[in-house]
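Asks: requesting a structural model of the entry that follows:
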Amino acid sequence: MREFTSEKGATLKKYKHANIEIENGWYSVTILGGITRQVSENKAVNEEVGKLETMEPTFEFIIRKTIEKPEYTANFSYQFKIET
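Replies: Below you'll find the model as predicted:
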């Protein structure tokens, strides 16, 4: 995320996935879900630029390096469902 640029943001929007490189070790991962306001600019045929605001489902992954193996608390039966 330190090297996040508008080009990387455009790629994420286009392909809807991301890869990150992290060093070997133990990590705790928290997944947050919700709806966030997204603003995009659109250029019309007459070259007029307009802004479009939408609410989009969003997942945020918080990855923290730990010294020891973290306790396993995942719930794989949890339904990640965001209703708008």
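Asks: CA only for contacts and neighbour counts going forward, please
Replies: Noted.
Asks: neighbours of the residue lying closest to Ile63 once chain neighbours are set aside, how many?
Replies: Nearest residue to Ile63, sequence neighbours excluded (CA to CA, 6 or more residues apart in numbering): Val29, at 4.6 Å. As a burial measure, Val29 scores 13 neighbours (other CA atoms under 10 Å).
Asks: is it true that Val29 touches Glu60?
Replies: No - Val29 is not in contact with Glu60 according to CA atoms under 8 Å; the separation is 10.1 Å.
Asks: now Phe4: which helix or strand?
Replies: Assigned by DSSP states H and E, Phe4 belongs to no helix or strand.
Asks: circling back to that earlier point, can you give me the buried ones in whichever strand or helix holds the residue nearest to Ile63?
Replies: Under the criterion of DSSP H and E, Val29 resides in strand 26-43. By 16 or more other CA atoms under 10 Å, the buried positions in strand 26-43 come out as Tyr27.
Asks: distance between the next helix or strand after that strand and the chain's centre?
Replies: Note on strand 26-43: by DSSP H and E, the next helix or strand toward the C-terminus is strand 49-66. With CA atoms, centre = their mean, to the nearest Å as the basis, strand 49-66 stands 5 Å off its chain's centre.
Asks: do the same with stretch 32-48
Replies: Relative to its chain's centre, stretch 32-48 lies at 16 Å (CA atoms, centre = their mean).
Asks: show residues contacting it.
Replies: Stretch 32-48 has contacts (CA atoms under 8 Å, 6 or more residues apart in numbering) with 49-62, 80, 82, 84.
Asks: one more pass at 6 Å, please.
Replies: 49-60 (CA atoms under 6 Å, 6 or more residues apart in numbering).
Asks: please give me the structure for this one as well, since I'd like to look at both together:
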Amino acid sequence: MSTYKFTEILNDLWDYFILADPFTLLDYTKQHDLPDNLITNITMTDFGDKVVKEGKMIPLSNVQNYPYTIYFNLTGENIELLKPENNLQIRQDGYLLEVTQEKICFFTIPYLKNYTVETVEKLVKIRKAQIKIPNGFYSVSILAGETQQEEGKEATFEFVILPVTEEYEFSAALNTSFKIVSG
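Replies: Predicted structure coming up:
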């Protein structure tokens, strides 16, 4: 399958989502001897920028409290948010993502409060917006806006995920706001 769709994805009342292979992120934190509370490290130190630039996770900030439709597009073709009936509001290219355990998950920031093996195992059991993908490095473009769904327009994130070499250079803007205006 080249495009995966998930509906009714909630942000747990936080204004952040995270896209990552949760096991890759966990291994990285252990290798760098970071505390289990990653929220502090991400927001109060240079670790946040470093982990994003190295492709261990992609944060989406300023996310409104809506139910979201999520698309994972693995071909770069037939991009949902570029269709004329939809409303593309934000596009950010140039992210890098490393996958080491054949899994990408879209999850909320509270999981980073106590980021342990147990937390990651719980995350992959209960979060529905996740896909299996071969290990390797990927370029990620994030498109955000509204798509026409059966119930009307719905806030949407679409991730265009394409394989690249390890030498792919991160070029995304680190402080992009992903605030979708519902209208």
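Asks: what number of residues lie near the closest residue to Asp49 of structure 2 other than its chain neighbours?
Replies: Leaving aside its sequence neighbours, Asp49 of structure 2 sits nearest to Leu174 (CA to CA, 6+ apart; 7.1 Å). By the other CA under 10 Å criterion, the neighbourhood of Leu174 of structure 2 contains 17 residues.
Asks: gap between Leu174 of structure 2 and Pro22 of structure 2?
Replies: 20 Å (CA to CA, to the nearest Å).
Asks: next one: Glu154 of structure 2
Replies: Taken as CA to CA, the span from Glu154 of structure 2 to Pro22 of structure 2 is 27 Å.
Asks: who has more neighbours, the two?
Replies: Higher neighbour count among Glu154 of structure 2 and Pro22: Pro22, with 28 against 23, using other CA under 10 Å.
Asks: for the closest residue to that one other than its chain neighbours, helix, strand, or coil?
Replies: The spatial neighbour of Pro22 of structure 2 that comes closest, neighbours along the chain excluded (CA to CA, 6+ apart), is Val120 at 6.3 Å. Here Val120 of structure 2 is helix, with the state taken from DSSP: H, G, I helix; E, B strand; the rest coil.
Asks: return the residue of structure 1 aligned against Val120 of structure 2.
Replies: Matched by TM-score structural alignment, Val120 of structure 2 corresponds to no residue in structure 1.
Asks: the equivalent of the residue nearest to Ile63 of structure 1 over in structure 2: what's it in contact with?
Replies: Aligning on TM-score structural alignment places Val29 of structure 1 opposite Val140 in structure 2. For Val140 of structure 2, the contact set (CA under 6 Å, 6+ apart) comprises 95-96, 160-161.
Asks: considering those residues, which are maintained in structure 1?
Replies: Retained in structure 1 (both residues aligned by TM-score structural alignment, their matches' CA atoms under 6 Å) from the contacts of Val140 of structure 2: 160-161.
Asks: adding distance to Thr147 of structure 2, write the contacts of Val140 of structure 2 out as CSV.
Replies: As requested, the contacts of Val140 of structure 2 are exported to CSV (distance: CA to CA, whole Å):
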residue, distance to Thr147 of structure 2
Tyr95, 23
Leu96, 25
Val160, 16
Ile161, 19
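Asks: who wins for neighbours among the contacts of Val140 of structure 2?
Replies: Using other CA under 10 Å as the neighbour criterion, Leu96 leads these with 28 neighbours.
Asks: which residue ranges of structure 2 form helices?
Replies: 22-31, 38-44, 47-53, 117-126 (DSSP state H).
Asks: go through the ones you listed and name the closest to Gly136 of structure 2.
Replies: When these are compared by CA to CA, helix 22-31 sits nearest Gly136 of structure 2, at 10.9 Å.
Asks: what are the buried residues along that closest one?
Replies: Buried, per 16+ other CA under 10 Å, within helix 22-31 of structure 2: 22-26, 29.
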